[in-house]
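> Got a predicted structure here, sequence first:
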Amino acid sequence: MSLKALFYVFIFSTLSWGQAVRVTLNVNSDLVDQTNINPVKTLKKAAQDFLNNTKWTSSRESNAAEIDIEMLLTISSFNNNSFAASLQVQSGRMVYNTNYNSPLVNFFDESFGFTYQEFQPFYFDVNRYNNNLISVLSYYINLVIGMEMDSFSPLGGTSYFERARTIANAALASNAQGWQANQAQNGRYDIIGALSSTAFNDFRYLVYNYHRKGLDTMTDTPKEAKEAIAAQLITLENLMLRQPNAYLIQAFFDAKAEEISQLFSDGPGVETKALLRFLNRFVPSMSGYWSSITS
């Protein structure tokens, strides 16, 4: 179902509710100049099994929709048991009473190194650093679940952000690549530090209000839903003045720009002048999307 169809068609589907986290892991080794890529194949299977066989959510969270996560692990090089790679993580969030999956997360981890010996077991302990690949994958799983939970209840993902921070602290103590504070704008330690800080609560409340008071009400009251989304986006202004280069906000708009553009270029008309001023001022890199918003 397209986003535009939300304005016109009521599609009531029975959503599958539970605690499952389903991960699709794709591994790209096109950059690797190796005659033997069997280690890459066994790595993919081991990581995929680890991601899908580990219980990531607690039984008390029975109201959360099943979460589908896509990961793309791009291997740039490997020598013996040492790998260099990048990772893209994407996930969506189902909108109530529709089969529309709203993009929620689009993180890109530019580079990290890890070791992997064929057929080694993947063992995860949230309080103990074991392997950089396991820590990175587990960190992003908890980050995505936390964002998903935030979208269903105010600050609902706190426990998962705390777990991600525990993972980051354990990895930081190991001096593994990509975990140092202030290492990069999109460094893992700084991302979870922001999500754990009350200074970013406005962002987390936006995630909730955008989805629960906006998209989830779109089929019943589309005009009011659009007005709520516009108002909530503008609430980020103070945070963006304080943190103009915050990676979390950049990643949010990377995931949402096309959706926002479609929302406000079709369907019931709402006042968008204030929204356009905000978007063009604070997210000018996405001006190609904002140009289609009707004022």
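Now that the structure is in, tell me what you want to look at. Numbering: from 1, shown residues only.

> switch to C-alpha atoms for all contacts and neighbour counts from now on
Will do.

> hang on, isn't A170 packed against N132?
No. With contact defined as Cα atoms under 8 Å, A170 does not count as touching N132 (10.5 Å).

> I'd assumed A164 was in contact with L143.
Yes. The criterion here is Cα under 8 Å, and L143 meets it with A164 at 6.3 Å.

> quick one: contacts for T115?
81-83, 131-133 (Cα atoms under 8 Å, 6 or more residues apart in numbering).

> wait, which of the residues you listed is closest to S261?
Lowest distance from S261 to the contacts of T115 (Cα to Cα) belongs to L133, with 35.9 Å.

> Now the closest one: closest residue in space that isn't a chain neighbour?
Closest residue to L133 apart from its sequence neighbours, by Cα to Cα, 6 or more residues apart in numbering: F114 at 5.6 Å.

> Which of the helices or strands spans that neighbour?
For F114, the host element (DSSP states H and E) is strand 101-115.

> Helix, strand or coil: sort out D49 for me.
With DSSP: H, G, I helix; E, B strand; the rest coil as the basis, D49 sits in helix.

> tell me which residues in stretch 213-229 are buried?
213-219, 222-229 (16 or more other Cα atoms under 10 Å).

> So which of the residues you listed belong to strands?
Among the buried residues of stretch 213-229, DSSP state E puts none in strands.

> Which one of these is nearest to S16?
Using Cα to Cα, the buried residues of stretch 213-229 come closest to S16 at D216, 15.9 Å.

> tell me the contacts of the closest one?
By Cα under 8 Å, 6+ apart, the contact list for D216 reads 95-97.

> Mark which of those residues are buried, thanks.
Using 16+ other Cα under 10 Å as the burial test, these include 95-97 as buried.

> Quickly note the distance from G214 to S86.
Going from G214 to S86 by Cα to Cα, to the nearest Å gives 34 Å.

> What of Y210?
According to Cα to Cα, Y210 and S86 sit 30 Å apart.

> just to revisit the earlier point, kindly supply the PyMOL command isolating those of the contacts of T115 that are buried.
Applying 16+ other Cα under 10 Å to the contacts of T115, the buried members can be selected in PyMOL as follows:
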select buried, resi 83+131+132+133
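
> burial of the closest residue to I67 other than its chain neighbours, as a residue count?
Nearest residue to I67, sequence neighbours excluded (Cα to Cα, 6+ apart): V21, at 4.9 Å. By the measure other Cα atoms under 10 Å, the count of residues near V21 is 19.

> Second structure follows, compare the two:
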Amino acid sequence: MMRKLLAFLPLFVLLLAAGPVASAQELLAEVQVTTQNVTITDPTIVTQMQNDIRTFLNSRSWTNGTYRPEERIRLRVFIGITGIPQNGTYNSTMRLISTRPVYGTGYETNVISVVDRNFNFNYSPQNPLDFSPNSFVSNLSSLLGYYAYMVIGIDRDTFSRLGGTPYYELARNVVNYSANQSSTSEPDEGWRGTNSRERHFLLDNITDPQFESFRTGLYAYYRQGLDLFVEKPDEARASVMTALTGIQKAAVTRPGTLFTRAFFDAKSDEIANIFRTSQDQRLKQQLVTMLTEVDPGNSAKYQTVLK
């Protein structure tokens, strides 16, 4: 399944100039590994870890689809090492941000921004990262595989209605075998869903039928909204309004979910910019009233739409 992206970036042009590619991987990730208040005797290990993670994400085919170089999902991964309990074992945090180009523009918009606050893994530069979609290999490869599927799933949701479902199921496989594995020295409670901010909980949120209006809202917001804005701004605003209504419904049905909170934190400025130039005062007032209720923390931004 090809990702229908038409907003090419200079980097993609360079990739295309290198020659035709029969098939390509789904992700184009930048990876940064840093240390936080820890001492590593050999700093080249951090560099090697960073390179290995980037290669792991970018060189693997995560699905059966065919992605051209310009269609790959741009991804930034920031891993902070917070502790080294023993040689070769690392405690870490991770922030992950994926973006999506908007059709007909040079603008890229964030699609997902998540933080994994605590995970541990074993790593040795001598052992290449390996992964299986159906069995546990290592905690680091399981973590990266899980987020790869989540990123692809949410990206597909922006291009087709509920298009991410197959990839969420692949992510669930990773959660299940990682939570149940017992043959490793890498126990990780983040797989077990004991905390509302953990991986298990995130996946349950996005696949809950009560949350479907959030996912269909993603399609309306991106594919039927932002992608049409240059050519048909009024129609695009109407679609974005439909999307926000669906996302509001999900927020009311499932209050406090991380996905809705993250959506509005990432999109409040963008939403205000979309509607600020509208000539439809009734639509603008409707928007501000709705979002002030569902996203009060950003109400000052929405009020600027009326000025």
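Everything's here; your move. Remember, predicted model here, so these are calculated numbers, not experimental data.

> In helices, which of the buried residues of stretch 213-229 of structure 1 fall?
Cross-referencing these against helices under DSSP state H gives 222-229.

> just those residues now: which is nearest Y139 of structure 1?
The closest of these, once distances to Y139 of structure 1 are taken by Cα to Cα, is I229, at 29.1 Å.

> Please determine how far the aligned residue in structure 2 for that closest one is located from L170 of structure 2.
The alignment partner of I229 of structure 1 in structure 2, by TM-score structural alignment, is V240. Look at V240 of structure 2 and L170 of structure 2: by Cα to Cα, they are 29 Å apart.

> before we move on, what about S92 of structure 2?
24 Å.

> N195 of structure 2 too?
Relative to L170 of structure 2, and taking Cα to Cα, N195 of structure 2 is found at 22 Å.

> How about S124 of structure 2?
27 Å.

> Which one's more surrounded, the two?
L170 (20 against 13).

> is it true that the more buried one touches Y149?
Yes. Counting by Cα under 8 Å, L170 of structure 2 touches Y149, with 6.6 Å between them.

> Quickly note the distance from S91 of structure 1 to K45 of structure 1.
Distance from S91 of structure 1 to K45 of structure 1, by Cα to Cα: 20 Å.

> Distance check, the residue mapped onto A199 of structure 1 from structure 2 against A220 of structure 2.
Aligned counterpart of A199 of structure 1 in structure 2: Q210 (TM-score structural alignment). Q210 of structure 2 sits 17 Å away from A220 of structure 2, going by Cα to Cα.

> Look at these two and report which has more neighbours.
More crowded of Q210 of structure 2 and A220, by other Cα under 10 Å: A220, with 27 against 14.

> So between S91 and K45 of structure 1, which is more surrounded?
Taking other Cα under 10 Å, S91 of structure 1 and K45 do not tie; S91 has more neighbours (22 against 15).

> In which helix or strand does the more buried one reside?
Judged by DSSP H and E, S91 of structure 1 forms part of strand 82-94.

> So which bit of structure 2 is that strand matched to?
Aligning strand 82-94 of structure 1 against structure 2 (TM-score structural alignment) gives residues 89-101.

> List the contacts of the helix ranked longest in structure 1.
When structure 1 is parsed with DSSP H, its longest helix is helix 132-152. Outside helix 132-152 of structure 1, the residues within contact range by Cα under 8 Å, 6+ apart are 51, 56, 64, 67, 69, 89, 91, 93, 104-105, 113-115, 122-124, 129, 155-161, 163-165, 167-168, 171, 176, 192, 204-205, 207-212.

> Would you check the span in structure 2 matched by it?
Alignment of helix 132-152 of structure 1 against structure 2: residues 139-159, by TM-score structural alignment.

> what's the average distance of that stretch to structure 1?
In the superposition with structure 1, the average deviation recorded for stretch 139-159 of structure 2 is 0.8 Å (mean Cα distance after the TM-score superposition for structure 1).

> That stretch: how far from the chain's middle?
Centroid separation for stretch 139-159 of structure 2 versus its chain: 7 Å, with Cα atoms, centre = their mean, to the nearest Å.

> The residue nearest to L133 of structure 1 maps to what in structure 2?
If you follow F114 of structure 1 across to structure 2 using TM-score structural alignment, you land on F121.

> what about that match, neighbour count?
20.

> need the helices for the stretch 151-300 of structure 2, in chain order.
165-180, 199-207, 212-222, 233-253, 258-276, 281-294, 299-303 (DSSP state H, counting those that start in this stretch).

> and those, which is most packed in?
helix 212-222 (a mean of 25; mean count of other Cα atoms under 10 Å).

> which residues sit against it?
Helix 212-222 of structure 2 is touched from outside by 102, 157-162, 206, 239-250, 260, with contacts defined as Cα under 8 Å, 6+ apart.

> And it against structure 1, how far off on average?
Mean for helix 212-222 of structure 2 is 0.6 Å (mean Cα distance after the TM-score superposition for structure 1).

> who are the neighbours in contact with E189 of structure 2?
Here E189 of structure 2 is in contact with A179 (criterion: Cα under 8 Å, 6+ apart).

> how about it, what's its match in structure 1?
With TM-score structural alignment as the criterion, E189 of structure 2 lines up with Q177 in structure 1.
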